[in-house]
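K.L.:
Attaching a predicted model along with its sequence, questions to come.
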Amino acid sequence: MNLEQITTFLQVYQIGSFQETANQMYLPQPTISHRITQLEKELGKSLLIRGKGRVRLTEEGKAFLPYARHILGSLQEGRNAVASVEQGSAGKLTIGCNNSFASCVMPEVLDTFMAEYPKVALKVQCYASPTLVRFLKQREIQLAITRYTSNDRGIVYRSVYSEPTDLIVSPAHPFAKRKKVDIEEILRETFITYQKDTQYRDLLDTTLNQIQLNYITKIETNNLGLIKHFIKQNAGVHLSGSLYMRNELAKKELVQVKIERNPFSPSQVFIAHLKDETHSLDQLFTRHFESQINSHLNKEQPILNGMSM
């Protein structure tokens, strides 16, 4: 039994004639007869009463009719579902990112995505970058949004955003009135940083060790909200881009100052996925994310041109 046979059976029943069905399907009449015969042979029963006048259903044909209609209806629904996913109008997408990104950036990106594609079901999981890599490989998430890459050849990283690292201070700090501050002068201040064994801290330590410079840590935490709080309290300085700080910068609760002789490489935002395993919905979200983060966020904070450390 195949779809051609079922389609032909329904056409013959609806039209009432083998010859007219052949004409409308642009097929020879023997082809139509052969398909019906093969279908009846597989079912072991006659489905159509041939003779003079209109072709009619046998009792077995009447019993088979709703199932034939259901089969073709389900096929069309399947085609529509595939088309919907390709167009981004339906489907399920599981995304991973860290907690800081989830609280500072993702709400606006997801709001605009869901408004444009309301039939897409979203699941967002928040973990550090090494865990996101593991979840990608275990196929627990489809896409990972991360600031750091790995050496895993099975994962593809697409850079969607980049920015320099700047100095972030309280409006009450003396540096807040300056356009630029030299890196050695900055390092004489006390620092508010992420704690050790984080990728942020590893990058900070590696960069400064390469140029044989040290810094003094006063407060360390793995919570971005606490980092912002202590900067506002003028308890120390912090090195970051503007993306995570953009709301506070816009409200003038924090101040961003350029670093003279900046030793830090531009930081980036990546969208990661398993090699050769992206689908239409993944690609659609990636394009939307890249567009939003590079246009909408920039409009809110003109100074913004990339991602933090």
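P.N.:
Great, that's in hand. Residues are numbered from 1 along each chain as shown.
K.L.:
alpha carbons only for contacts and neighbour counts from here, please
P.N.:
Will do.
K.L.:
Residue 193: how many residues sit nearby?
P.N.:
Neighbour count of residue 193, defined by other C-alpha atoms under 10 Å: 23.
K.L.:
just checking, what packs against the helix or strand harbouring it?
P.N.:
Assigned by DSSP states H and E, residue 193 falls within strand 190-194. The contact analysis (3 or more C-alpha pairs under 8 Å, 6 or more residues apart in numbering; DSSP states H and E) places strand 190-194 against helix 199-210, strand 216-221, helix 224-232, strand 238-240.
K.L.:
who's in contact with it?
P.N.:
Residues outside strand 190-194 that contact it (C-alpha atoms under 8 Å, 6 or more residues apart in numbering): 200-201, 215-223, 227, 230-231, 235-239.
K.L.:
one more structure, for comparison:
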Amino acid sequence: MNIDEIQAFVAIADLGDFTQAGRRLHRSQPAISRRLSLLEDELGAPMFERIRGRARLTEAGRAFLPHAEAALAALKDGREAVHGLKTGMRGAISLALVGTLADTHIVTALRRFARRSKDVRLELRTASSAEVTDLVRRGEVTLGLRYFTSDRPELVSLAAGGEAMLVVAAPGHRLAGRRVRHARMLEGERWIGFPPVPEERDSSGHVLARQLIHAGLDAADVTLIDSLTAQKRLAQAGFGLALVPESSVRDELRRGALVALDVPAMRTTIPITTIHRRTGYLSPAAKALLALLTRG
């Protein structure tokens, strides 16, 4: 078993397609197939099955995947550890963050780090909270910034602040500009929100359900939409109310495409956390950035 075979396996598992895996690794599809065949011969079990043109992990493949990802991440750590000995506060740091966090205090921290560490290149990627977790877990990025704490035991979650949630509605909503002192004024309103993430103890979907119960609106009609962009567009169209991070609707509020409703019973703040792999290597520069992001 060698690194090329493991890389091919992980790429196929991630993309679900041999040809796309070949493009990622700059190899032909036959070369990817040969590498997987060698791996399967050594392990004595098929890693994938073809279902409607997609490569799906077999039970053996699912069992092997976390070990393969850990092996690739460990090799990356080794390279970075050696590089860190030579460069110190130089080189690159890879950071994945939820896109809406680019309009919060996090940007101020990143700007401060860039001024202090001119020899460090900050490589940024945006993704959803779940995707940020997967990128860090697989070792594709060193640090991650997401909403809520990750329950993954192989990851360390550190507090990096919080963000207020706003109730938003279409312009001209009957309660716009008024203080909604009594939650019963919202009875009969439809809500739009994320479905709760089943494998996590807390998520945006959990927050909406919890706040509605807190406000005595647990019988409210909730439409579950797994897209923040779609939620905002539906709210703009008057389809319902949405409870969203303040940074995610700043532009819409400025343009008047949405209005914020003043609903004290629905006020809440969600945590922002920085995550990294528990056994992963952190360069001096990565440690400095982590300290800046998580200091109170």
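P.N.:
Thanks, I have it. Given the structure is predicted, the values throughout are model-derived calculations rather than measurements.
K.L.:
ok, back up a step: which of the helices and strands packed on strand 190-194 of the first structure is buried the deepest?
P.N.:
A comparison of those by mean neighbour count, using mean count of other C-alpha atoms under 10 Å, puts strand 238-240 on top with a mean of 22.
K.L.:
from what I can see residue 77 of the second structure touches residue 278, true?
P.N.:
No: applying C-alpha atoms under 8 Å, one finds residue 77 of the second structure not in contact with residue 278, separated by 11.8 Å.
K.L.:
So what would you say the end-to-end distance of stretch 257-274 of the first structure is?
P.N.:
38 Å (C-alpha to C-alpha, to the nearest Å).
K.L.:
got it, and stretch 255-266 of the second structure?
P.N.:
24 Å.
K.L.:
For the longest helix along the second structure, buried residues please.
P.N.:
Taking DSSP state H as the criterion, the second structure has its longest helix at helix 59-87. Neighbour-count burial for helix 59-87 of the second structure flags 61, 64-65, 68-74, 76-77, 80-81, 84, 87 (criterion: 16 or more other C-alpha atoms under 10 Å).
K.L.:
ok, now stretch 143-161 of the first structure?
P.N.:
Residues of stretch 143-161 of the first structure classed as buried: 143-149, 155-157, 159-161 (neighbour count, 16+ other C-alpha under 10 Å).
K.L.:
now stretch 283-297 of the first structure
P.N.:
Using 16+ other C-alpha under 10 Å as the test for burial, stretch 283-297 of the first structure gives 284-286, 288-290, 292-294, 297.
K.L.:
Adding distance to residue 205 of the first structure and secondary structure, write the residues you listed out as TSV.
P.N.:
Output for those, formatted as TSV (distance: C-alpha to C-alpha, whole Å; DSSP: H, G, I helix; E, B strand; the rest coil):
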residue	distance to residue 205 of the first structure	secondary structure
284	37	helix
285	34	helix
286	32	helix
288	34	helix
289	31	helix
290	30	helix
292	32	helix
293	28	helix
294	29	helix
297	30	helix
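K.L.:
out of those, who's nearest residue 30 of the first structure?
P.N.:
residue 284 (47.1 Å; C-alpha to C-alpha).
K.L.:
before we move on, back to that, redo the helices and strands packed on strand 190-194 of the first structure as a markdown table? Include distance to residue 34 of the first structure.
P.N.:
As requested, these are arranged in a markdown table below (distance: least, C-alpha to C-alpha, whole Å):
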| stretch | distance to residue 34 of the first structure |
| --- | --- |
| helix 199-210 | 69 |
| strand 216-221 | 76 |
| helix 224-232 | 72 |
| strand 238-240 | 73 |
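K.L.:
for the ones you listed, which one sits closest to residue 99 of the first structure?
P.N.:
The minimum distance between residue 99 of the first structure and those falls on helix 224-232, with 8.7 Å, by C-alpha to C-alpha.
K.L.:
Report the mean deviation for the closest one after fitting onto the second structure.
P.N.:
Aligned to the second structure and superposed, helix 224-232 of the first structure gives a mean residue distance of 2.6 Å (mean C-alpha distance after the TM-score superposition for the first structure).
K.L.:
quick one, that helix and strand 216-221 angle?
P.N.:
Relative orientation of helix 224-232 of the first structure versus strand 216-221 (axes from the mean of the first three to the mean of the last three C-alpha atoms, to 10 degrees): 140 degrees.
K.L.:
Onto which residues of the second structure does helix 224-232 of the first structure map?
P.N.:
The counterpart of helix 224-232 of the first structure in the second structure, using TM-score structural alignment, spans residues 228-236.
K.L.:
what residue of the second structure takes the place of residue 37 of the first structure?
P.N.:
Checking TM-score structural alignment: residue 37 of the first structure goes with nothing.
K.L.:
Neighbours of residue 37 of the first structure, how many?
P.N.:
Residue 37 of the first structure has 18 neighbours, counted by other C-alpha under 10 Å.
K.L.:
by contact count, what packs against the longest strand anywhere in the second structure?
P.N.:
Counting residues, the longest strand found in the second structure (DSSP state E) is strand 155-169. Packing partners of strand 155-169 of the second structure (3+ C-alpha pairs under 8 Å, 6+ apart): helix 228-236, strand 241-245, strand 259-261, strand 268-277, helix 284-294.
K.L.:
Now do the longest helix of the second structure: distance to the chain's middle.
P.N.:
In this view, helix 59-87 of the second structure has its centroid 20 Å away from the chain centroid, taken as C-alpha atoms, centre = their mean, to the nearest Å.
K.L.:
After that helix, which helix or strand is next? Please name it.
P.N.:
strand 91-98.
K.L.:
Show me where the stretch 1-150 of the first structure has its strands.
P.N.:
Along the stretch 1-150 of the first structure, the stretches classed as strands by DSSP state E, counting those that start in this stretch are 48-49, 56-57, 91-97, 120-126, 143-146.
K.L.:
for the residue nearest the centre of the second structure, what are its contacts?
P.N.:
Central residue of the second structure (C-alpha atoms, centre = their mean): residue 129, 2.0 Å from the mean position. Residue 129 of the second structure makes contact with 97-98, 145-147 under the criterion C-alpha under 8 Å, 6+ apart.
K.L.:
7 Å instead, please
P.N.:
98, 146-147 (C-alpha atoms under 7 Å, 6 or more residues apart in numbering).
K.L.:
State the distance from the residue mapped onto it from the first structure to residue 137 of the first structure.
P.N.:
Structural alignment (TM-score structural alignment) places residue 129 of the second structure against residue 129 in the first structure. In this structure, residue 129 of the first structure and residue 137 of the first structure are 13 Å apart, going by C-alpha to C-alpha.
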